[in-house]
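Visitor: Provided below for reference: sequence and predicted model.
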Amino acid sequence: MVAQKGKDLLLKVDEAGNGGFVTLAGLRTRRIAFNAETVDITDAESAGRWRELLGGAGVQRASLSGSGIFKDAASDAALRQIFFASRVAPFQAVIPDFGTITGPFQVTALEYGGEHNGEVTFEATLESAGALVFAAL
């Protein structure tokens, strides 16, 4: 992957669950992280006392996060409603020259802030809640 514009990494939500993903408005920063837990199977007979791991056995997860400003009431309301309902909803991350990650996520944090002489900002964190699908671009 060559250098890309940060604004091209998009976080989208399908609030209705009908396959119509809409970009969350006003995101200034976005991030997606993938993690996999390891399962240690090291025992007394492990070669040279080196750790051994059991491939494919750990839990995988992804987290999406973003911060910025809401440019319209609809995107603010959609994210807020999903959070307060503790609902798992379809989200999608579009990563330029890489692909899309689509699947169920739960909004685990929603924070609002603002300076006396500035705009109201928000930060949101989403955690995967099921199998994710990767599609190359």
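Guide: Yep, that arrived. Being a predicted model, the structure only gives us computed values, none of them experimental.
Visitor: Every contact and neighbour count from this point should use C-alpha atoms.
Guide: OK.
Visitor: helix or strand for Phe122, which one?
Guide: Using DSSP states H and E, the element containing Phe122 is strand 120-128.
Visitor: Which positions in that strand come out as buried?
Guide: 121-128 (16 or more other C-alpha atoms under 10 Å).
Visitor: Likewise for stretch 104-118?
Guide: For stretch 104-118, by 16+ other C-alpha under 10 Å, it's 104-107, 110.
Visitor: would you turn those residues into a markdown table with secondary structure and distance to Val94?
Guide: Below are the buried residues of stretch 104-118 laid out as a markdown table (DSSP: H, G, I helix; E, B strand; the rest coil; distance: C-alpha to C-alpha, whole Å):
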| residue | secondary structure | distance to Val94 |
| --- | --- | --- |
| Pro104 | strand | 15 |
| Phe105 | strand | 15 |
| Gln106 | strand | 18 |
| Val107 | strand | 18 |
| Leu110 | strand | 21 |
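Visitor: Could you save the residues you listed as TSV and add columns showing distance to Thr29?
Guide: TSV is the format used below for these (distance: C-alpha to C-alpha, whole Å):
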residue	distance to Thr29
Pro104	21
Phe105	18
Gln106	19
Val107	17
Leu110	15
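Visitor: here's the one I want to compare it with:
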Amino acid sequence: MRHGVLILFGLAASALGLEGPLNQNVADAARRALLDPKLVQAVIEVESNYNTRALSNKGAMGLMQVMPATAGELGIHQPFHALDNLQGACQYLRRLINRYSGDLKLALAAYNAGPHNVDRYKGVPPFKETRNYVKRVLRIYDRLKG
């Protein structure tokens, strides 16, 4: 499997401009959620580096590292199934972008730390992990946009 080989070498499929079923699923799920597919690729690269079986020490699962409670809320029944994960997580990211009036930094911070923390701090929370996450996703997104 082409993507499996890329993961072994720590390379994201998006960075190499490869076309294939996974990237097609990313593009389809992104478009259905009215998202730029390159933004979704950037989130995936940071969250799981395209590993459909990724499991964080906090319990986040799959390509876009969805937490169990969020997966249940979004109707993601198989979080390790790429299409299920992508469709639910893209809808969630769209919801966050709408909630924060298109402010991508706030939406990404909420994706990482939860909307309650963004609301509580009235901006990107002062958590080092979240601040680094937002910077990394935006840097990769800029790179992918060219």
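Guide: Received it, and whenever you're ready, just let me know what you need. Values in this document were obtained by computation on a predicted structure and should not be read as measured data.
Visitor: Can you give the structural similarity as a TM-score?
Guide: After superposition, the two chains reach a TM-score of 0.24 (TM-score structural alignment, normalised by the length of the first structure), with 50 aligned residues with a C-alpha RMSD of 4.3 Å.
Visitor: rewinding a little: I'd like the buried residues of strand 120-128 of the first structure as a markdown table, with distance to Val88 of the first structure appended.
Guide: Shown next, in a markdown table, are the buried residues of strand 120-128 of the first structure (distance: C-alpha to C-alpha, whole Å):
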| residue | distance to Val88 of the first structure |
| --- | --- |
| Thr121 | 23 |
| Phe122 | 20 |
| Glu123 | 18 |
| Ala124 | 14 |
| Thr125 | 13 |
| Leu126 | 10 |
| Glu127 | 9 |
| Ser128 | 9 |
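Visitor: quick one: which of these is nearest to Lys12 of the first structure?
Guide: Leu126 (11.6 Å; C-alpha to C-alpha).
Visitor: following the helix or strand where Asp76 of the first structure lies, which helix or strand shows up next?
Guide: Asp76 of the first structure is located in helix 73-84, with elements delineated by DSSP H and E. Tracing the chain past helix 73-84 of the first structure, the next element assigned as helix or strand by DSSP H and E is strand 88-95.
Visitor: Quick one: list the elements packing against that next one.
Guide: Contact here means 3 or more C-alpha pairs under 8 Å, 6 or more residues apart in numbering; DSSP states H and E; on that basis strand 88-95 of the first structure packs against strand 10-13, strand 99-114.
Visitor: Could you rerun that using 10 Å?
Guide: If contacts are counted by 3 or more C-alpha pairs under 10 Å, 6 or more residues apart in numbering; DSSP states H and E, strand 88-95 of the first structure sits against strand 10-13, strand 22-23, strand 27-36, strand 60-68, helix 73-84, strand 99-114, strand 120-128, strand 133-136.
Visitor: by contact count, what packs against the last one?
Guide: So that's strand 133-136 of the first structure. strand 88-95, strand 99-114.
Visitor: got it, and the first one?
Guide: Contacting strand 10-13 of the first structure under the criterion 3+ C-alpha pairs under 10 Å, 6+ apart are the following elements: strand 22-23, strand 27-36, strand 60-68, helix 73-84, strand 88-95, strand 99-114.
Visitor: any idea which of the ones you listed is most buried?
Guide: strand 88-95 (a mean of 21; mean count of other C-alpha atoms under 10 Å).
Visitor: Against Arg80 of the first structure, how distant is Asn35 of the first structure?
Guide: Distance check for Asn35 of the first structure against Arg80 of the first structure: by C-alpha to C-alpha, to the nearest Å, it reads 26 Å.
Visitor: typo on my end, Ala74 of the first structure
Guide: On the measure of C-alpha to C-alpha, Ala74 of the first structure and Arg80 of the first structure end up 10 Å apart.
Visitor: Kindly report the same for Thr29 of the first structure.
Guide: With the distance defined as C-alpha to C-alpha, Thr29 of the first structure ends up 18 Å from Arg80 of the first structure.
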